[in-house]
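Chemist: let me see the structure of the following:
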Amino acid sequence: MRYYKWFWTVPLGGDFDAWGTSTYFLEIGENAYTYRQIELYENGNVLSYDKKHFSDDYGRLSDQPIKDDNLEEFEITEAEFEYVWNENIPMNR
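Modeler: Presented below is the predicted three-dimensional model:
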């Protein structure tokens, strides 16, 4: 597994625009698909997705392979990902 962190400067839009910007944390397998994903929003909202909960009214687990040769700058440690995954309570679970 590889772990990545992306900061999105663009809000979701629509009814969720007031949530503000977000930071995405992804756990990606060797097949380039996302296994776990947690999203932290500027207003404090948290969403998480995995195989047990892959979609809801707010969004979904990324369903496209993450393939890019320039991902190294976004890579984080497994420990950082696990900390964020375990220390935040998602509102959609």
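
Chemist: C-alpha from now on. contacts and neighbour counts both.
Modeler: Noted.

Chemist: can you give me the helices in this protein?
Modeler: Along the chain, counting by DSSP state H, helices occupy 78-87.

Chemist: here is a second sequence; please produce its structure as well for comparison:
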Amino acid sequence: MVSRYFRRRWHESRGDEFDIWGYATYYFDAAEDGWPVRQVEVYDSGPVLRYGPAHREDRFGGLGQGQLDEFEEWAEWEITAAEFERQWNE
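Modeler: Now for the predicted structure:
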């Protein structure tokens, strides 16, 4: 499996009871078909959420349910595997 890695800042609120966490930076490990395999969400106020094969969801959210359709559109947010792994393993 060939993965690609992305980091993207979201300037939108969650729209739920955890809005107080603020905005988040999302890190994705995406399979070659564009589906997220692992995901890290780092919120401005401190919470960090991690989702992957062994932990797909919890009361705070879950692994992305949509493909990162066109990798070309995501090219400006591509990062290295090492950068993703640092966030995943913190």
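
Chemist: residue boundaries of the strands in the first structure?
Modeler: 2-8, 22-28, 34-41, 46-49, 75-76 (DSSP state E).

Chemist: whereabouts in the first structure does stretch 50-69 of the second structure align?
Modeler: Aligned using TM-score structural alignment, stretch 50-69 of the second structure spans residues 48-67 in the first structure.

Chemist: gap between Val46 of the first structure and Ile76 of the first structure?
Modeler: The spacing between Val46 of the first structure and Ile76 of the first structure, counted by Cα to Cα, to the nearest Å, is 19 Å.

Chemist: more neighbours, the two?
Modeler: Val46 (19 against 16; other Cα atoms under 10 Å).

Chemist: before we move on, the earlier item: what about the match of stretch 50-69 of the second structure, start to end distance?
Modeler: Note: stretch 48-67 of the first structure ends 21 Å apart using Cα to Cα.

Chemist: ok, now stretch 60-80 of the second structure?
Modeler: End to end - Cα to Cα - stretch 60-80 of the second structure spans 27 Å.

Chemist: next: stretch 65-78 of the first structure.
Modeler: Terminal residues of stretch 65-78 of the first structure lie 19 Å apart, using Cα to Cα.

Chemist: re earlier: for the match of stretch 50-69 of the second structure, which positions count as buried?
Modeler: Ser48, Tyr49, Asp50, Phe54, Leu61, Ser62 (16 or more other Cα atoms under 10 Å).

Chemist: give me the number of residues near Leu71 of the first structure?
Modeler: Using other Cα under 10 Å, Leu71 of the first structure has 13 neighbouring residues.

Chemist: an error on my part: the question was meant for Phe71 of the second structure.
Modeler: Using other Cα under 10 Å, Phe71 of the second structure has 17 neighbouring residues.
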